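> predicted structure and sequence below. I'll ask about it afterward.
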Amino acid sequence: MSGTIETDVCIIGAGPVGLFAVFECGMLKMRSVVVDALDAIGGQCIALYPEKPIYDIPAHPAISAASLIERLIAQAAPFRPDYRLGRRVETLAREADGRLRLGTSAGDVILARAVIIAAGAGAFGPNRPPLAGIEAFEGRSVFYAVQRREDFRGKRVVIAGGGDSAVDWAVSLAEVAASVAVVHRRPKFRAAPETVSRMEALAQAGRIEIVVPYQLAALHGEGGVLEAVEVATLKGETRRLPADVLLPFFGLSMELGPIATWGLGIDRNHIVVEPSTCATGVPGVFAIGDVATYPGKLKLILQGFSEAAMAAHAIYPIVHPDVALHFEYSTTKGIPAAA
């Protein structure tokens, strides 16, 4: 079939758990195609907090999200995964020979023996503030994530929001930005108390301005270049904050999208799976990582890694029905050649 990609396993989601699933499938001599709605490999680790340290990855007392993704990409590389980025899987059907046929928003057709959904909590995007003309500033002066802290050195930064992302980046960017103002509708913040205390200490030292109780009201500038952010109270009092950059941190809008229509068994936007195999209610389809749910589930990257291994072993007899799987440790068999 013209334009059709044939593989053993189609992995939906190129975050850390999806990347480790490539490795686990490769160790069992199964080829993988990886599809992700984002334009870059790494999922939320890269889109939301690439420079933030992660402390619960075994053997790494601390590792940045970006470094973790780099290492996972390198670990998967020997198995030559086919990355299909900037698109999402929209359709799922079963062929006469039992294979699963997946269609993407970019027109790709993928034929796979099995599917692993490792899509976090679904496709996601930022909750945009309702500001007139904000689209003209996005990508130049308005950003919904910080990719590199250094990009904001010497800039006048306005951060909007009261959660962990807003407070974390206020504290971090205070070290490099010319100024940092944090806009929140009320004095109480929803972030970790220790980080809030650090932000308040920086405010007392004059390195951060906490602007409460205000909300975003308007953007001022031309050609996508921001000059000031206008904020207002519920009583209509307004202020103009000089700004080169606005970082609105109002969380993410997450949805499973077309996956929710595949009859997998959905519970509050998560996919119910069998705990020992991560199998869904649809034969040949598995779910791992944050999107999967079962009794006792912990939303930790390390648990997602474990689920990737369980799913790969459960998929092996689907891909290799006539070959018995003899369990071996990686120290014994090494890295097998890519199929």
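Thanks, I have it. Owing to the predicted nature of the structure, the values given are computational and were not obtained by experimental measurement.
> going forward, measure contacts and count neighbours with C-alpha atoms only.
OK.
> list the residues that contact the residue nearest to F137 when sequence neighbours are not counted.
Distance criterion C-alpha to C-alpha, 6 or more residues apart in numbering; nearest residue to F137, sequence neighbours excluded, is G224 at 4.1 Å. The neighbours of G224, taking C-alpha atoms under 8 Å, 6 or more residues apart in numbering as the test, are A136, F137, E138, R140, S141.
> in strands, which of the residues you listed appear?
In strands, defined here by DSSP state E, there are no members of the contacts of G224.
> closest to A106 among these?
E138 (23.8 Å; C-alpha to C-alpha).
> work out which residue lies at the spatial centre of this structure.
Nearest to the mean C-alpha position of the chain, by C-alpha atoms, centre = their mean, lies Q44 at 1.9 Å.
> that one contacts G13, correct?
No: Q44 is beyond contact range of G13, at 10.2 Å (criterion: C-alpha atoms under 8 Å).
> for stretch 148-164, could you pull out the residues that count as buried?
F152, R153, K155, R156, V157, V158, I159, A160, G161, G162, G163, D164 (16 or more other C-alpha atoms under 10 Å).
> I meant to write stretch 114-133 there.
Those buried within stretch 114-133 under the rule 16+ other C-alpha under 10 Å are A114, V115, I116, I117, A118, A119, G120, A121, G122, A123, F124, P126.
> same deal with stretch 36-47?
Those would be D36, A37, L38, I41, G42, G43, Q44, C45, I46, A47, for stretch 36-47 by 16+ other C-alpha under 10 Å.
> straight-line length of that stretch, end to end?
12 Å (C-alpha to C-alpha, to the nearest Å).
> can you give the contact residues for it?
12-16, 65-66, 69, 84-88, 119-120, 123, 145-147.
> which PyMOL command selects the buried ones in those residues?
Applying 16+ other C-alpha under 10 Å to those, the buried members can be selected in PyMOL as follows:
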select buried, resi 12+13+14+15+16+65+66+69+84+85+87+88+119+120+123+145+146+147
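> here's the one I want to compare it with:
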Amino acid sequence: MTDGTITTDVAIIGAGPTGLFAAFECAMLKIDCVLVDALADIGGQCAALYPEKPIYDIPAHPAIEGAALIESLARQIEPFNIPRMLGRRVETLKGHRGAFILGTDKGEVIHAKAVIIAAGAGAFGPNRPPLDGLEAYEDTGSVQYYVRRRADFEGKTLVIAGGGDSALDWALSLKELARKIYLVHRRDKFRAAPESLRQLDEAVERGEIEKVTPFQLKALHGESGALREVELVTLDGESRRLEADHLLAFFGLATDLGPVAQWGMDQIRSTIPVTPSTCETSLAGVFAIGDVATYPGKLKLILQGFSEGAMAAHAIHPIVHPDQALHFEYSTSKGVPNS
């Protein structure tokens, strides 16, 4: 970077797992790239929100925590010395395929021949329950929406609210640490992976988790931000109070594409449609991968984001090296190119 200007082949917006692997794939094809992320560290949601949450669908890893996955991906790209522009948000995109100009909120300018948007779900924040006095409990950590350190809940009584994978995953993960876990949902049925549902049934039968349905959150009770009880209510007006040290509320994330939404690409409900074979958006030379990308049959899995990163890198090769034919070789035969 010179005087706030960097020239590269590809600007990768988003340094989460998908962005990191896309950088590796670009490097393997001798395509220069730079990673840009609004967060101060690499890793995206895996590092910022779920560093200790086990992930079960990464090939060759029966289970791996989010932080460990990011560490491995960082080691994978380490030989290539890929520049990182962290703590910066890309605000503007101008130009065309082969000659884009991106501007950051810090005033820097990036010249790139192609762009990969790997921004996950965009800017994210929790969907917060509408409870009086909620902020005071958030300030003390009595109410949380992400689990960054499992050890913080050792010996504690937890009320976990939500009916999806996150609620079940954390209930199952924390049951051996916590003194007591209540799992609260407004319906008797949960929307989660079949294996998680099976494990939940077994944990309930063993008395490791108490399932509290069909209840919704009504109020929090405590003093000076220290939670003592969570009050619940049914649609019929039946109420119940649960002793609690912490409320973990998992009602999903509110997402926003931010400035990306103003760049002229087609959009569908905060996602960007792409051509499945290349991951190119409706704006030629701009590609989208990971959770932000959508197409028929799309699965929001990290492993699919990895595949999309590889496809985007191969589709970008003729933009960067128009005079070079790309003869695909397996990494086992070609090895890692010299950086």
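Yep, it's here. Worth saying up front: this structure is predicted, and the values here are computed from it rather than measured.
> TM-score them against each other, please.
Overlay of the two chains. TM-score (TM-score structural alignment, normalised by the length of the first structure): 0.85; 337 aligned residues with a C-alpha RMSD of 2.9 Å.
> the residue nearest to the centre of the first structure maps to what in the second structure?
Under the alignment (TM-score structural alignment), Q44 of the first structure maps onto Q45 of the second structure.
> measure its match to I70 of the second structure for me?
From Q45 of the second structure over to I70 of the second structure (counting by C-alpha to C-alpha), the distance is 10 Å.
> same check on Y50 of the second structure?
Distance of Y50 of the second structure to I70 of the second structure, computed by C-alpha to C-alpha: 11 Å.
> just L220 of the second structure next, same as before
36 Å.
> can you check L253 of the second structure too?
Distance from L253 of the second structure to I70 of the second structure, by C-alpha to C-alpha: 21 Å.
> coming back round to it: closest to H313 of the first structure among the buried residues of stretch 148-164 of the first structure?
Once C-alpha to C-alpha is applied, the member of those that ends up nearest H313 of the first structure is D164, at 36.9 Å.
> ok, the counterpart of that closest one in the second structure - contacts?
The alignment partner of D164 of the first structure in the second structure, by TM-score structural alignment, is D165. Counting by C-alpha under 8 Å, 6+ apart, D165 of the second structure touches R191, A192, A193, S196.
> can you rerun that using 7 Å?
R191, A192, A193 (C-alpha atoms under 7 Å, 6 or more residues apart in numbering).
> the strands in the stretch 201-339 of the first structure, which residues?
With strands called from DSSP state E, counting those that start in this stretch, the stretch 201-339 of the first structure shows them at 209-211, 215-222, 225-232, 238-242, 245-248, 252-255, 266-267, 270-272, 285-287, 292-293.
> could you tell me how many residues sit around I181 of the second structure?
Neighbours of I181 of the second structure under the rule other C-alpha atoms under 10 Å: 23.
> G258 of the second structure versus that one, what's the distance?
Applying C-alpha to C-alpha to I181 of the second structure and G258 of the second structure gives a distance of 37 Å.
> what does A288 of the second structure give?
Separation of A288 of the second structure from G258 of the second structure (C-alpha to C-alpha): 15 Å.
> so which of these two has more stuff around it?
For A288 of the second structure versus G258, neighbours defined as other C-alpha under 10 Å are more numerous around A288 (30 against 14).
> ok, A118 of the second structure touching V286?
No: taking C-alpha atoms under 7 Å as the definition, A118 of the second structure is not a contact partner of V286, at 10.9 Å.
> who's in contact with R84 of the second structure?
Here R84 of the second structure is in contact with V34, L35, V36 (C-alpha under 7 Å, 6+ apart).
> and what of T104 of the first structure?
Contacts of T104 of the first structure by C-alpha under 7 Å, 6+ apart are R87, R88, V89, E90, T91.
> rebuild those as CSV, extending it with distance to A337 of the first structure and secondary structure.
What follows is the contacts of T104 of the first structure, written out as CSV (distance: C-alpha to C-alpha, whole Å; DSSP: H, G, I helix; E, B strand; the rest coil):
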residue, distance to A337 of the first structure, secondary structure
R87, 29, coil
R88, 29, coil
V89, 28, strand
E90, 32, strand
T91, 32, strand
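> pipe the residues you listed into a markdown table and attach distance to I335 of the first structure per row.
Formatted as a markdown table, these follow (distance: C-alpha to C-alpha, whole Å):
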| residue | distance to I335 of the first structure |
| --- | --- |
| R87 | 30 |
| R88 | 30 |
| V89 | 30 |
| E90 | 33 |
| T91 | 34 |
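> out of these, which comes closest to E230 of the first structure?
For the contacts of T104 of the first structure, the nearest to E230 of the first structure is R87 (35.6 Å; C-alpha to C-alpha).
> OK, contacts around that closest one?
V35, D36, A37, T104, S105, A106.
> can you tell me how far the first one is from A123 of the first structure?
So the one you mean is V35 of the first structure. 12 Å.
> so V17 of the first structure, which state does it fall into?
At V17 of the first structure the chain is in helix, as set by DSSP: H, G, I helix; E, B strand; the rest coil.
> my guess is P126 of the first structure contacts G251. True?
Yes: with contact defined as C-alpha under 7 Å, P126 of the first structure reaches G251; the gap is 6.2 Å.
> just the strands in the stretch 1-150 of the second structure please.
5-7, 10-13, 33-37, 54-55, 64-65, 84-86, 90-96, 99-104, 109-112, 114-117, 123-126, 143-144.
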